[in-house]
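Chemist: Fold the following.
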Amino acid sequence: MSESTTLREFEAKRSQLASESLELCDDFNKFSDECSFLCDAFAAVARDPACITPETSEGIWYVCYKLKIQIRTYRDQIDEIHQGLRALKPNLNSEDE
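Modeler: Below is the predicted model:
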């Protein structure tokens, strides 16, 4: 492969990873705001244990489960971006040789 083709491929991959990273950051910021709201709601419920009905308990369980799944999804997305960045690093170093 020519040096210009390799550089174009590198730049295309780098641009793709940067775009994915920015999108992930935006999504995570929204998620963080939602989590802050939920933490306040859970704290309010915990202050008045009498209001914790079976339905409330089930709702809390469901929200916590959804949060756990979303956190795992973010972790996986971050791992994919990091793997992509690691894969680019050796390619950049090999061009210097």
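
Chemist: Please count neighbours and contacts with C-alpha atoms only from this point.
Modeler: Will do.

Chemist: State the distance from residue 16 to residue 88.
Modeler: Distance, residue 16 to residue 88, using Cα to Cα, to the nearest Å: 12 Å.

Chemist: the more surrounded of these two?
Modeler: The neighbour count for residue 16 versus residue 88, taken as other Cα atoms under 10 Å, is higher for residue 88 (16 against 13).

Chemist: One more, please, to line up against the first structure:
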Amino acid sequence: MSESKLPLTEDAVKREQLSDGFANLREDYSKFSEECAFLFDALAAVSREPECITEHTSEGIRHLCYWLKYQVIGYREKIEELQDRWRALNRKQRP
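Modeler: Sure, this is the predicted structure:
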């Protein structure tokens, strides 16, 4: 005997999408954190030997700082968007 599944409500579909969004964001952020740890170790190593900071090294550090800044901004925007969608869905559920 097979169980019949009821179709998901619109809110259930939205909750599922939000759950997937949070899971994806968590996975992306975990990878980003690992990249940051590597970069911070590299920057700390370079700063211990300032004589090795060439023009190219300096430009690379500037580029990484710019990249990090906009990655953080992007994560903040993704988090805020998911939070807004979650709040809207929860407000809709209240009587």
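
Chemist: Just want the most central residue of the first structure.
Modeler: residue 74 (2.7 Å; Cα atoms, centre = their mean).

Chemist: Might you report the residue contacts of that residue?
Modeler: 24, 28 (Cα atoms under 8 Å, 6 or more residues apart in numbering).

Chemist: That one: which element?
Modeler: Using DSSP states H and E, residue 74 of the first structure sits within helix 54-96.

Chemist: so how far is that helix off the chain centroid?
Modeler: 5 Å (Cα atoms, centre = their mean, to the nearest Å).

Chemist: try stretch 25-39 of the first structure
Modeler: The chain centroid and the centroid of stretch 25-39 of the first structure are separated by 11 Å under Cα atoms, centre = their mean.

Chemist: ok, how many other residues are close to residue 72 of the second structure?
Modeler: Residue 72 of the second structure: 13 neighbours (other Cα under 10 Å).

Chemist: repeat for residue 67 of the first structure
Modeler: Residue 67 of the first structure: 15 neighbours (other Cα under 10 Å).

Chemist: before we move on, what about the one 5 residues further on?
Modeler: Other residues near residue 72 of the first structure number 12, with proximity taken as other Cα under 10 Å.

Chemist: which position in the second structure aligns with it?
Modeler: When the second structure is aligned by TM-score structural alignment, residue 72 of the first structure is paired with residue 73.

Chemist: before we move on, back to that, what's the distance between the residue nearest to the centre of the first structure and residue 36 of the first structure?
Modeler: Relative to residue 36 of the first structure, residue 74 of the first structure is positioned 17 Å away (Cα to Cα).
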